[in-house]
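A.B. asks: turn this into a model:
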Amino acid sequence: MESKNRIKDNEEFKRLYKKSKRYHNKDYRILVANNEFNFPRFGFTITKKFGKANKRNKIRRRLKEIIRLNLDKFENKDYIITPKYHTVDYDYKELESSLLHLINITKKGK
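C.D. replies: Below you'll find the predicted structure:
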């Protein structure tokens, strides 16, 4: 995932937590807000419930790769993706199918 597609600034996260639409399924919670750019941006919130840093980093790397390969399926908005702690046991395909399902819901605005 390119650097321009990342949300890193703490102030941006705070703004998005306050002014975003929220969507969820059994595996993820996603916050979506409009942005002023012509490309989507992503941030991740992965809590310590996942375990040590190696487990948190593993799921973050997988999510970044899913997004990189499916970037054309995202609208030009800001997304904060929060996986639920049981997803640490999922393989790549399960993570991908669940995330793409939720992204389709956000496009419909349900």
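A.B. asks: only C-alpha atoms from now on, for both contacts and neighbour counts.
C.D. replies: Will do.
A.B. asks: give me the most central residue, the chain.
C.D. replies: Ile81 (2.6 Å; C-alpha atoms, centre = their mean).
A.B. asks: is it correct that that one is in contact with Phe42?
C.D. replies: Yes - taking C-alpha atoms under 8 Å as the definition, Ile81 is a contact partner of Phe42 at 7.4 Å.
A.B. asks: I'd guessed His24 sits against Ile80; true?
C.D. replies: No - applying C-alpha under 8 Å, one finds His24 not in contact with Ile80, separated by 11.6 Å.
A.B. asks: now do the shared contacts for the two.
C.D. replies: Common neighbours of His24 and Ile80 (criterion: C-alpha atoms under 8 Å, 6 or more residues apart in numbering): Ile30.
A.B. asks: another one to check against the first:
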Amino acid sequence: MEKAYRIKRNKDFQNIYRRGKSVANRQFVVYTRKDASLEHFRLGISVSKKLGNAVQRNRIKRAIRENFKVHKDDIIPIDLIVIARQPSKRMTTLEIQSSLEHVLKIAKVFNKKIK
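C.D. replies: Okay, here's the model as predicted:
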């Protein structure tokens, strides 16, 4: 993901947590916050140390990022934070992708119908 698509600063994370809306399924929690000044979405990823060692956490983050690369043009300009939950550490990349698509549909962040 390019720099412009990332949320990195703690201040931004806290702002989205406080003022944003959240939706969840068993594997992920997604916080969203609309920002009129954005031209495209911005993504923040949070994977707790409780989910495993660095290798496992980075695998989950890579799978989440890959899903957003695939749907880059389908997501409305919005700030998103994805938080991985415990069941996600036992999932394959394809399972992570389908679960993430499910929760993003619930959050209504797609600008058109996704299969």
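A.B. asks: and the TM-score between these chains?
C.D. replies: The TM-score (TM-score structural alignment, normalised by the length of the first structure) is 0.93; 108 aligned residues with a C-alpha RMSD of 1.2 Å.
A.B. asks: returning to what we had before: which one of His24 and Ile80 of the first structure has more residues nearby?
C.D. replies: Counted by other C-alpha atoms under 10 Å, His24 of the first structure and Ile80 do not tie: Ile80 has more neighbours, with 22 against 18.
A.B. asks: can you classify that one by secondary structure?
C.D. replies: Under the three-state scheme (DSSP: H, G, I helix; E, B strand; the rest coil), Ile80 of the first structure adopts strand.
A.B. asks: could you pull out the helices in the first structure for me?
C.D. replies: Ranges of helices in the first structure, per DSSP state H, are 10-18, 53-69, 92-108.
A.B. asks: okay, now Asn104 of the first structure: neighbour count?
C.D. replies: Count around Asn104 of the first structure with other C-alpha under 10 Å applied: 13.
A.B. asks: tell me the counterpart of it in the second structure.
C.D. replies: Under the alignment by TM-score structural alignment, Asn104 of the first structure pairs with Lys105 in the second structure.
A.B. asks: list the contacts for its match?
C.D. replies: Taking C-alpha under 8 Å, 6+ apart as the test, Lys105 of the second structure contacts no residue whatsoever.
A.B. asks: quick one: the helices of the first structure as CSV, columns for distance to Val32 of the first structure too.
C.D. replies: Output for these, formatted as CSV (distance: least, C-alpha to C-alpha, whole Å):
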stretch, distance to Val32 of the first structure
helix 10-18, 8
helix 53-69, 15
helix 92-108, 8
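A.B. asks: which one of those helices lies closest to Met1 of the first structure?
C.D. replies: With C-alpha to C-alpha as the criterion, Met1 of the first structure lies closest to helix 53-69 of these, at 5.1 Å.
A.B. asks: now that closest one on the second structure. Mean distance?
C.D. replies: Comparison of helix 53-69 of the first structure with the second structure after fitting gives an average deviation of 0.9 Å (mean C-alpha distance after the TM-score superposition for the first structure).
A.B. asks: also stretch 93-100 of the first structure?
C.D. replies: Mean deviation of stretch 93-100 of the first structure from its aligned counterpart in the second structure after superposition (mean C-alpha distance after the TM-score superposition for the first structure): 0.7 Å.
A.B. asks: check which residues of that stretch are buried.
C.D. replies: Neighbour-count burial for stretch 93-100 of the first structure flags 95-96, 99-100 (criterion: 16 or more other C-alpha atoms under 10 Å).
A.B. asks: and Gly44 of the second structure, how many neighbours does it have?
C.D. replies: Gly44 of the second structure has 20 nearby residues by other C-alpha under 10 Å.
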